[in-house]
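Visitor: from the sequence below, what's the structure:
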Amino acid sequence: MHTINCRGSLVDLSTPRVMGIVNVTPDSFYDGGKLKNDSDVLQQVEKMLHDGATFIDIGGYSSRPDGTDISASVEQQRVIPIIELVKRNFPDSMISCDSFRESVIKTALQHNIDIVNDISAGQLDRKMMETVGKHKVPYIMMHMRGTPQTMKTLTDYDDLIIDINRYFAERIAMARSHGIHDIIIDPGYGFAKTTAQNFELFSHQELLLSHGVPLLAGVSRKSMIYKTLGTDAAVALNGTTALHMACLLNGASILRVHDVKEAMETMKLYQALQGK
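Guide: The predicted structure follows:
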């Protein structure tokens, strides 16, 4: 059984959980620019919490392939006011901050975020793990190569599954050495992987459970779905739901999603299948 400690609140991940995505970016691949003001943000967060999200993941840097690189100060100006806003209006909500920059996370931690979500697993900022370890918050580490700007060119693997497992073994050991107790791994669907590699990884996802830590799956409306279906992100909800069930059957403890209500319905059906 996996339990994570979010600032004194224990969250049992033996029951899978949903993390709602709040992108405060103008250029995210699906929902960039949708949240125009504080009211839009609060409306979305309220709906996600009402629909059953355990966590709200706030990010201000678009990590889509070829996304625009922005400075840490711009990223911070985007996310900190939103973290403050959500915490003020929903004080019991559990907030994750999605950033690979230690300076952004350090400030976010001062504003009482509960989880750090780092797409680079500390590789793009060497200070990250030290800061997370000091604050004793759960740490989500994702598999990625390079940066969002270069990752599309870094898809050559000796053996995809072995290479990713080796990566996580190294990053988990590094996190433990910095005193990080609650670690969650994210396979990084869509990051430095072709569509075919995404599905190869997906079909072997349960092999990542050998690390003994919970697994977060982020496939919501991604190109592995809509390219396979010949559509686009706007109409990829049905495909997302199909893969969410497979994520759960392959051992995912957290689904990171744009559409909380549908993910929770999938979760309930999964639990019924498990006899729970």
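Visitor: use CA for all of it now, contacts and neighbours both
Guide: Noted.
Visitor: quick one: residue 35 and residue 42 touch, right?
Guide: No. Here residue 35 does not reach residue 42: they are 9.5 Å apart, not a contact under Cα atoms under 8 Å.
Visitor: so where do the helices sit in the chain?
Guide: Ranges of helices in the chain, per DSSP state H, are 38-51, 72-89, 102-110, 128-135, 160-177, 195-203, 223-229, 237-249, 260-273.
Visitor: in the shortest one, what counts as buried?
Guide: Of all the residues in helix 223-229, those buried under the rule 16 or more other Cα atoms under 10 Å are 223-226.
Visitor: I have a second one here; can you model it like the first so I can compare?
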Amino acid sequence: MAIVNVTPDSFSDGGRHFSVDRAVGHALSCVAEGADILDIGGESTRPGATPVSAAEEQDRVLPVIERLARETDALISIDTYRARTAQLAIAAGAHIINDVHGLQREPEIAALASETGAGLCIMHTGRGRDRLADVVADQFDYLNRSLSIAAAANVARETIVLDPGFGFAKETVEENMALMARCDELLALGYPLLVGTSRKRFLGTLTGRDAGERDAATAATTVLLRMKGASVFRVHNVAINRDALAIADAMIAAEPKTGEEQVQ
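Guide: Okay, the predicted model is just below:
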């Protein structure tokens, strides 16, 4: 999943693709590098970012989605927590809704996903609420509430993926690394995992590198999280992460199988 930020202020690439032509060009270059999904966002989710109105968000993303729907067969995701933006994006050609508030800000997104059959990414966030001390217990607590909203709206299970939300109110290296080390525990919820560590601040703390220089560190987390069972990787640099996944998948294939796995 390639990140396409149509914003002036995203933490890593803000302003770089802040026009329809630049955003579309970047998205198509990501497809050429191996992206299967293009995640289009019109509002920065970095801490301290200036909020934008729904109308401004829509003005940024809808022309990009319309163009991409005509120019590529890649899946298109709309990165929004607003039900109206998601509705318009699907009408413009988007296939997936990526909600960074996990249906808990505008639950109407669940009904929209149910009605349209769109894919639905439900992300965990710790922002704006009290959290449990244990990082994984808080994941289960939050995501189970989100999944209840989805179930009440009759969202098809096979359309859902879960995102543990690295960096979203997980401020320290220790908290993010603990979540990474235990990420496989979230598979007990019964859904594929989408992960987004790309160029996050905790990688900068670990490596001492600025945001634009964190692709190697991102690729390392991609390998680690693939080994922990993650399925979808939301990244800025597609090529380096495709290479990292090729190695990780080869390693997984080479691992000795248990008797039960051999029977399957």
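Visitor: any idea what the TM-score comes out to?
Guide: For this chain pair, the superposition-based TM-score is 0.91 by TM-score structural alignment, normalised by the length of structure 2; 251 aligned residues with a Cα RMSD of 1.4 Å.
Visitor: what is the most widely separated pair among the buried residues of helix 223-229 of structure 1?
Guide: 224 and 226 (6.0 Å; Cα to Cα).
Visitor: what about residue 89 of structure 1, neighbour count?
Guide: 12 (other Cα atoms under 10 Å).
Visitor: what's it aligned with over in structure 2?
Guide: In structure 2, residue 89 of structure 1 lines up with residue 71, judged by TM-score structural alignment.
Visitor: swap in residue 58 of structure 1?
Guide: Checking TM-score structural alignment: residue 58 of structure 1 goes with residue 40.
Visitor: and residue 211 of structure 1, by the same measure?
Guide: By TM-score structural alignment, residue 211 of structure 1 lines up with residue 189.
Visitor: now do the contacts for its match.
Guide: residue 140 (Cα atoms under 8 Å, 6 or more residues apart in numbering).
Visitor: and for the one 10 residues further on?
Guide: By Cα under 8 Å, 6+ apart, residue 199 of structure 2 lies in contact with 12, 211-215, 217-218, 236.
Visitor: cool, and residue 42 of structure 1?
Guide: So residue 42 of structure 1 contacts 85-86, 89 (Cα under 8 Å, 6+ apart).
Visitor: do residue 8 of structure 2 as well
Guide: 14-16, 18.
Visitor: OK, contacts around residue 29 of structure 2?
Guide: So residue 29 of structure 2 contacts nothing (Cα under 8 Å, 6+ apart).
Visitor: so which bits of stretch 32-51 of structure 2 are buried?
Guide: Neighbour-count burial for stretch 32-51 of structure 2 flags 33-45 (criterion: 16+ other Cα under 10 Å).
Visitor: what does stretch 185-193 of structure 1 give?
Guide: The neighbour-count check on stretch 185-193 of structure 1 (16+ other Cα under 10 Å) flags 185-193 as buried.
Visitor: okay, these in TSV with distance to residue 133 of structure 1 next?
Guide: Shown next, in TSV, are the buried residues of stretch 185-193 of structure 1 (distance: Cα to Cα, whole Å):
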residue	distance to residue 133 of structure 1
185	16
186	19
187	22
188	22
189	26
190	28
191	25
192	27
193	29
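Visitor: and the angle from the strand of greatest length in structure 1 to helix 260-273?
Guide: Determined from DSSP state E, the single longest strand within structure 1 is strand 17-23. On the basis of axes from the mean of the first three to the mean of the last three Cα atoms, to 10 degrees, strand 17-23 of structure 1 is oriented at 160 degrees to helix 260-273.
Visitor: what angle do helix 38-51 and strand 17-23 of structure 1 make with each other?
Guide: Going by the same axes, to 10 degrees, strand 17-23 of structure 1 makes 170 degrees with helix 38-51.
Visitor: so what does strand 17-23 of structure 1 touch, helix or strand wise?
Guide: Contact here means 3 or more Cα pairs under 8 Å, 6 or more residues apart in numbering; DSSP states H and E; on that basis strand 17-23 of structure 1 packs against helix 38-51, strand 55-59, strand 254-257, helix 260-273.
Visitor: okay, these in CSV with distance to residue 179 of structure 1 next?
Guide: Shown next, in CSV, are those (distance: least, Cα to Cα, whole Å):
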stretch, distance to residue 179 of structure 1
helix 38-51, 31
strand 55-59, 23
strand 254-257, 23
helix 260-273, 32
